[in-house]
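**Student:** just coords:
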């Protein structure tokens, strides 16, 4: 039986969001690969990113939901036709069970109602598709590379044709080889039993609402439609219908009004593992929407790898740190895999963090599996803010060098 509440404290809202996000890392049943699939199905998507100073974002996000995660899981799940690549708010891995809800975007792009960033060359697209049909799965490098690169993306025409066919749904990514996409015909990638009917507007709108709220605990219209083009009218209508049907409720947190699934309030009766610490990816689902992160966790975060070096405050690639149910620090890190050293260029504690010794203990405990995850066996702390704590943290980290 669900609870009924009109408002939540900020602390309650934080707890609800974290438990909905399956953070801190929770114990999971079944095989390690099943736990990875469960995480992707629950979150709805996991963002793919190319930056590899620390293990890539998609692996990092799943590592924080599944302590037994292995980087091979994603490609295994793609081979088993349980996960596929497409676009959420960015390039992502999605559960195959949600495939039909990518069709509205694909059909809008194919019809010209929604623009993609590459200009369509229908003749070249047809030629590329016919070659894949005849030869089987191919990578961009398998096509003629003599074509002049053009457009602001400076991408080869055949690569642009492949990406257009992918975004329109004619092609899918059957696997990756050294992170390079391998394209194949959609009918050869999809499971034969999969429901591929296009959802109605009402189905699609309700899907976006429910999927978001299940994974995030509470949300606003702007958050549910974040970077998903032309969905605000559908989601607005879905919210109205679902409120009338009692499927969702409105709830206030401080000065913000959110939507929530009534059954999600039951999570508030469950414990939150506050002593467990997580070092998060900048692209983790918990904090990818920076304004939301600021509103709920009072944590202002900017990924500074896109900021000129002289203007950086915290470092090139800072990893937010979750502990005690809050975002309490950020760690600018780089894994030197050749030397097997995890470099912490700068560890910055939030001004409100008072229990520094307990935090140092929790960080030390988490750093050991995190180092292994990043193929490192030692750690070097180069700087800390405030500097007066450097000796305390260095003393804790002494136990971390291992072979």
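**Tutor:** The structure has been received and is ready for your questions. No experiment lies behind these values; they were computed from the predicted model shown.
**Student:** drop to CA atoms for contacts and neighbour counts, all remaining ones
**Tutor:** Will do.
**Student:** Start from the N-terminal end of this structure and give the helices.
**Tutor:** Under the criterion DSSP state H, the chain carries helices at the ranges 10-20, 32-43, 57-63, 72-79, 103-111, 122-135, 157-168, 186-189, 201-216, 221-224, 232-244, 290-297, 356-373, 390-397.
**Student:** gap between residue 213 and residue 232?
**Tutor:** According to CA to CA, to the nearest Å, residue 213 stands 16 Å off from residue 232.
**Student:** do the same with residue 249
**Tutor:** Counting by CA to CA, the gap from residue 249 to residue 232 is 19 Å.
**Student:** okay, the two: which has more neighbours?
**Tutor:** residue 249 (19 against 16; other CA atoms under 10 Å).
**Student:** OK, contacts around the more buried one?
**Tutor:** 243, 259, 260, 261, 262 (CA atoms under 8 Å, 6 or more residues apart in numbering).
**Student:** Structure two is appended below for comparative analysis:
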């Protein structure tokens, strides 16, 4: 499980769209359910409130494998990745899904252009990291592409730095403009 700070949600709509499209194309998440059956799952959650996978009764067909999932679970997970559903709560390890609109405070689509959303995510990543490579910035949220990171870096006042690792090797990175002050304040 992971927690995404609520203040990030306005810039997260793009991430939901990207993950929703990716999982919709994935053979793993293809549930075998028709659109009407998937809509029935959504409708039930809308009417009854948060439901776990145990509230649905489709069966996995084929060999019993460790990661095999019944069709309704794959459909729930795909809708979760797309942001249509969200984790309302857990009971032990069991997720209870509810409509994203009921779980996310104020919703997650700010209506901002995608470039502004990716810029905000990159800036937040840099704030948390203090320094990093373009790849590390991209992977922090897993929500942007190499081209978007490169574009953002070209429009910022980040400082080029050389980072020395514990083993003595060094590599090029970028750092927040206030990196010297941050390092001076570090314990």
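**Tutor:** That came in fine, so what should we check first? None of these values were measured; they are calculated from a predicted model.
**Student:** TM-score for this pair?
**Tutor:** With the length set by TM-score structural alignment, normalised by the length of the second structure, the two chains reach a TM-score of 0.81; 176 aligned residues with a CA RMSD of 2.5 Å.
**Student:** Would you mind giving the helices of the first structure as TSV with distance to residue 147 of the first structure added?
**Tutor:** Shown next, in TSV, are the helices of the first structure (distance: least, CA to CA, whole Å):
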stretch	distance to residue 147 of the first structure
helix 10-20	48
helix 32-43	38
helix 57-63	32
helix 72-79	31
helix 103-111	24
helix 122-135	11
helix 157-168	7
helix 186-189	26
helix 201-216	40
helix 221-224	40
helix 232-244	40
helix 290-297	40
helix 356-373	40
helix 390-397	53
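**Student:** Which of the ones you listed sits closest to residue 85 of the first structure?
**Tutor:** Among those, the nearest to residue 85 of the first structure by CA to CA is helix 72-79 (8.5 Å).
**Student:** relative to helix 32-43, how tilted is that closest one?
**Tutor:** Orientation check (axes from the mean of the first three to the mean of the last three CA atoms, to 10 degrees): helix 72-79 of the first structure against helix 32-43 gives 70 degrees.
**Student:** Other residues contacting helix 72-79 of the first structure?
**Tutor:** With CA under 8 Å, 6+ apart as the test, helix 72-79 of the first structure has contacts from 33, 36, 37, 83, 84, 174, 175, 176.
**Student:** what about burial for the residues you listed, which qualify?
**Tutor:** 33, 36, 37, 83, 84, 174, 175 (16 or more other CA atoms under 10 Å).
**Student:** Considering the residues you listed, which is situated nearest to residue 129 of the first structure?
**Tutor:** For those, the minimum distance to residue 129 of the first structure (CA to CA) is 14.4 Å, reached by residue 174.
**Student:** The closest one matches what in the second structure?
**Tutor:** With TM-score structural alignment as the criterion, the equivalent of residue 174 of the first structure in the second structure is residue 88.
**Student:** Next up, the contacts around its match.
**Tutor:** 50, 95, 96, 97, 98, 103.
**Student:** biggest separation within these, which pair?
**Tutor:** 95 and 103 (13.2 Å).
**Student:** Determine the residues that are contacts of both of these two.
**Tutor:** With contacts taken as CA under 8 Å, 6+ apart, residue 95 of the second structure and residue 103 have 87, 88 as neighbours in common.
**Student:** thought residue 110 of the second structure was touching residue 14?
**Tutor:** No. Residue 110 of the second structure lies out of contact with residue 14 (CA atoms under 8 Å); the separation is 10.1 Å.
**Student:** out of these two, which sits in the busier spot?
**Tutor:** residue 14 (23 against 13).
**Student:** What distance do you get for that one to residue 180 of the second structure?
**Tutor:** For residue 14 of the second structure, the distance to residue 180 of the second structure - CA to CA - is 33 Å.
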